[in-house]
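In: Quick one: sequence and predicted model below, then my questions.
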Amino acid sequence: MSLLVRAGTTLATLADSQPDTTGEDYSRPNRNPGHSPQVATGGRRRRPSILNAVLAGIGLWVATTAVFLPTGGDPAVVTNNVFVGLVIALAAGYNYYRAQNEVPPSPTVASLIVTLGLWLVVAAPAFEMGGAVFWSTFAAGFAVAGLAGYTVYEARTVRRIAHETFSRR
């Protein structure tokens, strides 16, 4: 009998020492009331935050290149790129902030960034931009749309994981 008790204790100790992939410690219930459990681990937390930081940088790039590169004297080009670039930077910064605080990134905000990236792709030829501003805006639009599209996918996946985690409780 004592051998079974020792074996059971060893197995219980071994089970308690294994890392929990959800980030939640179920061995101590209500360890921190009001604290939401970690909804994503490892790479799922880092990727959206890194991508959102890159998206914010691209948004700032779009906003500043319209001011510093020659635009042909068209104020609509400058206004468009500064406004759209700053909105991309702010929206990506918001999702970056959420990801850093272990809150799932907003798929709605990421979808807004995708839409603005597609707008940059369309706006470059629509405003008849020329030279370096055209290619900068066009390439940035493709990069923003692609990266933000991936963040929409990741944000939806993290939300689904969070929903499954909270519905089990």
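Out: Nice, I can see it.
In: CA atoms for contacts and neighbours, from now on please.
Out: Will do.
In: Give the buried residues for the host helix or strand of Glu164.
Out: Assigned by DSSP states H and E, Glu164 belongs to helix 131-167. Buried residues in helix 131-167, counted by 16 or more other CA atoms under 10 Å: 133-134, 136-145, 147-152, 154-159, 161-162.
In: gap between Leu55 and Asn95?
Out: Using CA to CA, to the nearest Å, one gets 10 Å for the distance from Leu55 to Asn95.
In: got it, and Ala155?
Out: For Ala155 relative to Asn95 (CA to CA), the value is 10 Å.
In: ok, and here's another one to check against it:
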Amino acid sequence: MDATTKVTIAGNSVLGYWLLVAPFVLGTSAAGRWNDIVVGAMVILVAGYNYTRAVSRRPISATGAGLVAVLGLWLVVAPFALGLKGVALWNDVVSGTLVASFGSYNAYVAGSAPTLQATAQ
């Protein structure tokens, strides 16, 4: 994997950790707090899995990267669905946009990487 892929995966991991901490720093409501905690934990797990694969020079999971992108899109929509306001709303929108962007890039890279069977022929 190239350096950009590793950086975007690591960026999603950092954003996942931020999502775990942000509700307590920003004083988010209960629904927003649990949403950020659950989504942040899922982003950390999937991005961590893909980072481990990237560092060991194995192809990253396109499904996992796609899941992270979908979670990022959910973060953009969730504050409006959950009725968040102010800083908590914008935190989720900005974090979600970054997570979705990084996840989409990683899904694209994972999908365009040659498979072992194709390179063996």
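Out: Cool, the structure landed. Keep in mind it's a predicted model, so treat the numbers as computed, not measured.
In: Let me see the contact set for the residue sitting nearest the centre point of structure 1.
Out: Central residue of structure 1 (CA atoms, centre = their mean): Pro48, 3.3 Å from the mean position. Contacts here follow CA atoms under 8 Å, 6 or more residues apart in numbering; on that basis Pro48 of structure 1 touches Tyr96, Ala99, Pro105, Thr151, Glu154, Ala155.
In: Which members of the residues you listed are the farthest-apart pair?
Out: Greatest spatial distance in these: Tyr96 and Glu154, 12.9 Å, computed using CA to CA.
In: list the buried ones in stretch 76-90 of structure 1?
Out: In stretch 76-90 of structure 1, the ones that count as buried by 16+ other CA under 10 Å are Val77, Val78, Asn80, Asn81, Val82, Val84, Gly85, Leu86, Val87, Ile88, Ala89, Leu90.
In: The counterpart of the last one in structure 2 in helix, strand or coil?
Out: If I follow you right, that is Leu90 of structure 1. Under the alignment (TM-score structural alignment), Leu90 of structure 1 maps onto Leu45 of structure 2. Put simply, Leu45 of structure 2 is helix when judged by DSSP: H, G, I helix; E, B strand; the rest coil.
In: Check Pro59 of structure 2 too.
Out: coil.
In: so how many other residues sit close to the one in structure 1 that sits across from it in the alignment?
Out: In structure 1, the residue matched to Pro59 of structure 2 (TM-score structural alignment) is Pro104. Other residues within reach of Pro104 of structure 1, judged by other CA atoms under 10 Å, total 27.
In: Tell me roughly how far the helix or strand harbouring Pro79 of structure 2 lies from structure 1 on average.
Out: Per DSSP H and E, Pro79 of structure 2 falls inside helix 62-82. For helix 62-82 of structure 2, the mean deviation from structure 1 after alignment is 0.6 Å (mean CA distance after the TM-score superposition for structure 1).
In: now that helix against helix 86-112, angle please.
Out: 160 degrees (axes from the mean of the first three to the mean of the last three CA atoms, to 10 degrees).
In: Okay, buried residues for helix 62-82 of structure 2 please.
Out: So for helix 62-82 of structure 2, counting by 16+ other CA under 10 Å, buried means 62, 64-76, 78-79.
In: now for that helix, which elements pack on it?
Out: If contacts are counted by 3 or more CA pairs under 8 Å, 6 or more residues apart in numbering; DSSP states H and E, helix 62-82 of structure 2 sits against helix 30-55, helix 86-112.
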